[in-house]
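> Next input, structure requested:
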Amino acid sequence: FLPLNIVALTTDLAPGNDEIYEETQEKFLTNGNPQEGQVVLYKISVDRGMPWDEAWAKWHALSGEDDGFYLSHKLRGTQPCVLLAEQGRGQNFILYKPNIGKQAHPESPDNLQHRYYRVTPEEAKGFWENQFTFSFNKCSHANWNGRCKQIDQGGECWLGMRLRQYHMLCGALLRVWKRVADVVCDITSSSVLQIVRLKTKQHNKQVGIKIPEACVGRLRAELSQMDEAVMRGRREREQQLLLSHYYCSQQGAPLDLSCLPRPAPDPALALPEGLLDLTTSSPSLSPAEP
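Presented below is the predicted three-dimensional model:
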């Protein structure tokens, strides 16, 4: 069972997206009884974009009166924004964009008509392909203004970027749950840990805790300290086990009497002259004194 003071929400990391890649993984040992466990910190990349071939196939299957490709009246940088609109179940439209794929929130007909005008697939294709390529690792600010102030100042900006990166912690989660919750709460002031599931392009299925980007460095340090403590405890137990085996083996070994003082020879048991006593150490081979 999960701790009562923590709320866990289970969602898909990237619903409807098959372009999920496992970039890196870091393994950390956890304390356990009777045996140790392990957690793995994964770095996951998600390509949210919709390539032109997929957009064209989507458009080809549409039948609504106002369905189709649209360009924005206002230029963003040197080009208009492009999207594909599909009539939803109600009056609102579902929007698809080259950089983010399916937009999370629907668009009302009034907003769509006010900000965009409808074009043919041929007119939309060039803008779609340009924005799809540009947005792979560049944010919308760079697309609109030619640069991003946040990136210029050494920060990160993910706005409108096709490639998004996430961190998730998998494995023996209950053993580190409080440690993770304390880090997240201390940095984000939220006690909610989000449980996510995903299937990567390599067909690996994972379920774990989604770690906010701001918490990754601190959590990695905490897990590293825990891993070192577990390894230190393991080495101490191994040393104790070796010592225990040594003492046990010594108890069953023959007594070593070599350290006891040798009694003085009994003249009555002296060997005849010329015979060598092999029960004693060899006589010194140093040359005789003159």
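
> rest of the way, CA atoms for contacts and neighbours
Fine.

> all helices for the stretch 101-250 of the chain, in order.
In the stretch 101-250 of the chain, the segments counted as helices under DSSP state H, counting those that start in this stretch are 109-115, 121-134, 140-145, 149-152, 177-188, 216-251.

> Quick one, which of these gets closest to Asp53.
The closest of these to Asp53 is helix 121-134. By Cα to Cα, the value is 9.6 Å.

> does Tyr42 count as helix, strand or coil?
For Tyr42, the secondary structure call by DSSP: H, G, I helix; E, B strand; the rest coil comes out as strand.

> Nearest residue to it in space, ignoring adjacent ones along the chain?
Nearest non-adjacent residue to Tyr42, counting by Cα to Cα, 6 or more residues apart in numbering: Gln25, 4.4 Å away.

> my guess is the one you found is in a strand, correct?
Yes: under three-state DSSP, Gln25 sits within a strand.

> so which of the helices of the stretch 101-250 of the chain comes closest to Asn99?
Nearest of the helices of the stretch 101-250 of the chain (Cα to Cα): helix 121-134, 5.4 Å.

> name the helices or strands packed onto the closest one?
Contact here means 3 or more Cα pairs under 8 Å, 6 or more residues apart in numbering; DSSP states H and E; on that basis helix 121-134 packs against helix 52-60, strand 68-76, strand 79-87.

> most packed of these?
Most buried of these, by mean neighbour count (mean count of other Cα atoms under 10 Å): strand 79-87, with a mean of 23.

> Now show me the structure for the sequence below, then we'll compare the two:
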Amino acid sequence: MWVGSLRAEKRGMDWAEALEKWSELTGAKEGFYVSQQARNNKHTAVLCVAAVNSHKKEKLTKKDIMFQIYRPNTGLQLRLESLAELEKKYRRVESSEAETWWRQQYAASQRVCSHAYWRAVCRNAADCEVGLRVRTHHVLAGSVLAVWARVEHVLAQRTHLNKMQVVRIKTDDGLKIVGTLIPKNCVEPLKEALSSDAVSVSEQKFEPTDALK
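Below you'll find the model as predicted:
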């Protein structure tokens, strides 16, 4: 049985990708936007792409016109935003103006969380992964059925998870792993709990993986 730490780079959009996407746009309101207000002397740059319109109105208001939002650190966002929302927070700009802010956040998000980037401080900076392009996933694998009750007990004390997530992983060197995702704050307590039961537990670290499902 082992607990593995895998670093997976799966998010974000670099400037070249953003420009390629931007070059395909034709809508008058599509394109790059920059935040109206600066935070920590920085502006947010986003790329807005018109979403498929499901409204049947003949005349659409700004609240009806929806956009997909791409960010440098996290790529395509799940939530759509209306033109009304966009214009409250951002202003449309040329690509040359967006480039500096886009490149800056993309580069920083390799290692700097969103809290530290926008506020210059994070109370959990050493471990915080909010807004990072590269995140660490901790996986418990091996013969876990015999100690599953102990695993659930440790997790229940430190998390509010209703169910565990099983993942299938293939590392860069071709190793295939099936295991359970473990929250970071549970890794050390879990290793201690299993070791106290005379269970053989080892820890392995893997560099970026190309599959985490």
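
> TSV for the helices and strands packed on helix 121-134 of the first structure, including distance to Tyr96 of the first structure?
Formatted as TSV, those follow (distance: least, Cα to Cα, whole Å):
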stretch	distance to Tyr96 of the first structure
helix 52-60	8
strand 68-76	9
strand 79-87	5
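
> And those: which comes nearest Val207 of the first structure?
Closest among these, once you apply Cα to Cα, is helix 52-60, at 28.5 Å.

> From the contact counts, what lies against that closest one?
Counting by 3+ Cα pairs under 8 Å, 6+ apart, helix 52-60 of the first structure packs on helix 121-134.

> Report the buried residues of stretch 143-160 of the second structure.
Buried residues in stretch 143-160 of the second structure, counting neighbours by 16 or more other Cα atoms under 10 Å, are found at 144, 150-151, 154-155.

> Let me know the closest of these to Ala16 of the second structure.
For those, the nearest to Ala16 of the second structure is Leu155 (41.6 Å; Cα to Cα).

> Per the alignment, that closest one pairs with which residue of the first structure?
Under the alignment (TM-score structural alignment), Leu155 of the second structure pairs with Val184 in the first structure.

> swap in Ser143 of the second structure?
Checking TM-score structural alignment: Ser143 of the second structure goes with Ala172.

> doesn't Gln38 make contact with that match?
Yes: applying Cα atoms under 8 Å, one finds Ala172 of the first structure in contact with Gln38, separated by 5.7 Å.

> hey, what's in contact with both of the two?
Residues touching both Ala172 of the first structure and Gln38 (Cα atoms under 8 Å, 6 or more residues apart in numbering) are Thr30.

> could the helices of the stretch 101-250 of the first structure go into a markdown table alongside distance to Arg197 of the first structure?
Below are the helices of the stretch 101-250 of the first structure laid out as a markdown table (distance: least, Cα to Cα, whole Å):
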| stretch | distance to Arg197 of the first structure |
| --- | --- |
| helix 109-115 | 34 |
| helix 121-134 | 26 |
| helix 140-145 | 28 |
| helix 149-152 | 30 |
| helix 177-188 | 17 |
| helix 216-251 | 18 |
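
> Can you check which of the ones you listed gets nearest to Ile100 of the first structure?
Nearest to Ile100 of the first structure, of all the helices of the stretch 101-250 of the first structure, is helix 121-134, at 8.9 Å by Cα to Cα.

> which residue numbers in the second structure go with that closest one?
Under TM-score structural alignment, the match for helix 121-134 of the first structure is residues 95-108.

> Give me the buried stretch members for the matching stretch, please.
95, 98-99, 101-106, 108.

> what does stretch 120-138 of the second structure give?
Using 16+ other Cα under 10 Å as the test for burial, stretch 120-138 of the second structure gives 122, 128-129, 131-136, 138.
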